[in-house]
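J.: just coords:
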């Protein structure tokens, strides 16, 4: 898909020059898959607490396939109105293992896109992981690693086993780029009590970002995930020093378009009867127009919240239509809306136009 922008410029002898700017458009997205577990009991993790495993054995396989169809239906549509295709890159969280991602990308609704998978098993107590799906035709993986988040409960001194952070560096249509996929610790026990855990997760992100910048001060880095914090919480606003306004972003700093979205009343989920934007995508300075770099640049950020994914009635009217409730499958999708950004890359083309005839 290409976006076109036309601009006129004056030339000698009043010959107008029409400059046609064309842009390649790629979608980069993030989606919390809400308890995408398979139907098999894995004794090494706490998967028996998953909604699918709580169902009767006869119903599990059918519900699993319906859940995959729901996820695939959403993924193929994210950003398609401008890119005319499914996302080139999509970070995912809250799934059980690599097998469920393989089942997802091989679903009939997604198989045509030929997604590759980057994934590592996390030590999370619930057995859920982070991952990256990428179109093999668009993105070439150069390096992939898992960054372990080691935190401890202050009262007991016991380790809190949570999700690792996935770091992938590669080339998007030839343009070097790094992605950090997150699912930060939950607010279990209350926001204030659990806050240090998410600050620690942000600090790990910051170390990864600083390390990438130390190798290349103009690194193009995309930070994405379910942060279990809003864009205005300490972890994002202070620890990451993410900026609301693009004009305030300097080299090696981070821009977060979801700060303004939160202020404008948008949400990606409902937590304790309130709307939040826990799902966010942030970008380093090098991806902004202000950096004057070649290759892909940030164009626009969005929340994918179409009507078919939205609760129409009841307590959570207007919020995501979740897939599990009251011990059963609702036919919904996830308790989070996906988020996505468009990246564009200019293709330069200039056409000289003759002055109109005066005859």
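T.: That came through fine. Everything quoted here is computed from the prediction, not taken from an experiment.

J.: all contacts plus neighbour counts: C-alpha atoms, from now on.
T.: Fine.

J.: could you pull out the strands for the stretch 51-200 of the chain?
T.: Under the criterion DSSP state E, counting those that start in this stretch, strands of the stretch 51-200 of the chain are mapped to 89-95, 115-119, 129-135, 139-147, 151-152, 159-160, 165-172, 175-183.

J.: neighbouring contacts of the last one?
T.: In other words, strand 175-183. Contacts to strand 175-183, defined as CA atoms under 8 Å, 6 or more residues apart in numbering, come from residues 91-94, 130-132, 163-171, 205, 219-228, 295-296.

J.: Show the buried residues in those residues.
T.: 91-94, 130-132, 163-170, 205, 219-228, 295-296 (16 or more other CA atoms under 10 Å).

J.: And the closest residue to residue 235 other than its chain neighbours, how far from residue 121?
T.: Nearest residue to residue 235, sequence neighbours excluded (CA to CA, 6 or more residues apart in numbering): residue 199, at 4.5 Å. To residue 121, residue 199 is 23 Å away according to CA to CA, to the nearest Å.

J.: what about these two, which has more around it?
T.: A count of neighbours by other CA atoms under 10 Å puts residue 199 above the other of residue 199 and residue 121, at 21 against 16.

J.: quick one: the longest helix along the chain to strand 175-183, angle?
T.: The single longest helix within the chain, with elements called by DSSP state H, is helix 191-215. Comparing the axes of helix 191-215 and strand 175-183 via axes from the mean of the first three to the mean of the last three CA atoms, to 10 degrees yields an angle of 160 degrees.

J.: And here is the other one:
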């Protein structure tokens, strides 16, 4: 724990966990596929294997223990409790905050943090109001806190609607999330703002460009793997592209030391159809890979 006091940097990791569900049914959610008798045959053994692999992935994302971790595709408080108290992360000292979203599958976003390095002062769930044709989606998690250096940070964790039904047809929903974010940051636009998560859009998509027009900078636009293998956080049909991003306010730009993708060898697998490598994911269709982590790679930001 001494390293927490010696480090002069603040390390922030973002990761889409790819379906980090427990194996119990929530009667209010459509999560039956992640039960032992469901389509994915999601047993306790598979669940605990997945938890420990996600813990390993987080721990390996920086030379020292990450100070803050934003997670997408986590189901509920039980999952977060098990991840922070009973998995490989159990001795890491993380506390957490998780949303309680109206998403029909029960997917939420969460934030892990080291209390000695980042202390939340308050937090809120920002509900994304529905527009025509839009299904209930994940709340945006907002946290205001102070770092060890007593800098105030405003953090937003987002998991925008997927491209289900086609990119063009679903584009207005992701733009609506971007507009909701823009409205939320307007009263604090002169503060230290970090927005991160899975936007389900690329850096040149309209939703990301809109946020940049609001005074934010996408500092992960050109992020690459620290080992030179990953060109982005996500690979689809042989093409690398990032759906995960960090956007910061102008006041934080001078404090950005580094940004990279964790592409350690064990997080990748050869892609036989298209050549090269892709993230070592948990599922191919409904087939579970015991040594799979996620279909996204961790994105890492280091601040001075």
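T.: Arrived safely, thanks for sending. Note that the coordinates shown come from a computational prediction; the quantities given were computed from them, not determined experimentally.

J.: one step back: wait, the residue nearest to residue 235 of the first structure sits on residue 239?
T.: Yes - taking contacts as CA atoms under 8 Å, residue 199 of the first structure lies within contact range of residue 239: 6.7 Å.

J.: matching residues in the second structure for the helix or strand following the longest helix of the first structure?
T.: Next helix or strand after helix 191-215 of the first structure toward the C-terminus (DSSP states H and E): strand 221-226. The aligned range for strand 221-226 of the first structure in the second structure is 193-198, by TM-score structural alignment.

J.: can you tell me the mean distance of the matching stretch from the first structure after alignment?
T.: Aligned to the first structure and superposed, stretch 193-198 of the second structure gives a mean residue distance of 0.5 Å (mean CA distance after the TM-score superposition for the first structure).

J.: ok, residue 233 of the second structure - contacts?
T.: Contact analysis of residue 233 of the second structure by CA under 8 Å, 6+ apart lists 240, 241, 242, 243, 244, 261, 296, 297, 298, 299.

J.: Map it onto the first structure.
T.: Using TM-score structural alignment, residue 233 of the second structure lines up with residue 268 in the first structure.

J.: And residue 136 of the second structure, by the same measure?
T.: Superposed on the first structure with TM-score structural alignment, residue 136 of the second structure falls opposite residue 161.

J.: And residue 96 of the second structure, by the same measure?
T.: So, by TM-score structural alignment, residue 96 of the second structure is matched to residue 117.

J.: can you check residue 119 of the second structure too?
T.: By TM-score structural alignment, residue 119 of the second structure lines up with residue 140 in the first structure.

J.: Next up, the contacts around its match.
T.: Contacts here follow CA under 8 Å, 6+ apart; on that basis residue 140 of the first structure touches 170, 171, 172.

J.: and which of these is nearest residue 39 of the first structure?
T.: Top of the list for closeness to residue 39 of the first structure, among those and by CA to CA, is residue 170 at 33.4 Å.

J.: What lines up with that closest one in the second structure?
T.: That one, residue 170 of the first structure, aligns with residue 145 by TM-score structural alignment.

J.: For its match, give me its contacts.
T.: Residue 145 of the second structure sits next to 118, 119, 120, 121, 122, 152, 153, 154 when contact means CA under 8 Å, 6+ apart.

J.: Any chance of TSV for those, columns distance to residue 267 of the second structure?
T.: Output for those, formatted as TSV (distance: CA to CA, whole Å):
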residue	distance to residue 267 of the second structure
118	28
119	31
120	31
121	35
122	34
152	33
153	30
154	30
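
J.: out of the residues you listed, which are buried?
T.: 118, 119, 120, 152, 153, 154.

J.: Walking through the first structure, point out its helices one by one.
T.: 57-75, 80-83, 98-105, 191-215, 234, 258-263.

J.: between the ones you listed, which gets nearest to residue 18 of the first structure?
T.: Judged by CA to CA, the one of the helices of the first structure that comes nearest to residue 18 of the first structure is helix 80-83, at 23.7 Å.

J.: For the closest one, buried residues please.
T.: For helix 80-83 of the first structure, a neighbour-count test (16+ other CA under 10 Å) marks residue 83 as buried.

J.: Mind listing residues that contact that helix?
T.: With contact meaning CA under 8 Å, 6+ apart, helix 80-83 of the first structure is reached by 1, 2, 25, 26, 27, 86, 87.

J.: Which PyMOL command selects the buried ones in those?
T.: Provided next is the PyMOL selection string for whichever of the contacts of helix 80-83 of the first structure are buried by 16+ other CA under 10 Å:
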select buried, resi 2+25+26+27+86+87
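
J.: Which of the contacts of helix 80-83 of the first structure lies at the shortest distance from residue 62 of the first structure?
T.: Residue 62 of the first structure lies nearest to residue 86 out of the contacts of helix 80-83 of the first structure, by CA to CA, at 25.4 Å.

J.: Hmm, residue 251 of the second structure is touching residue 190, no?
T.: Yes - contact criterion CA under 8 Å: residue 251 of the second structure and residue 190 qualify, at 7.4 Å.
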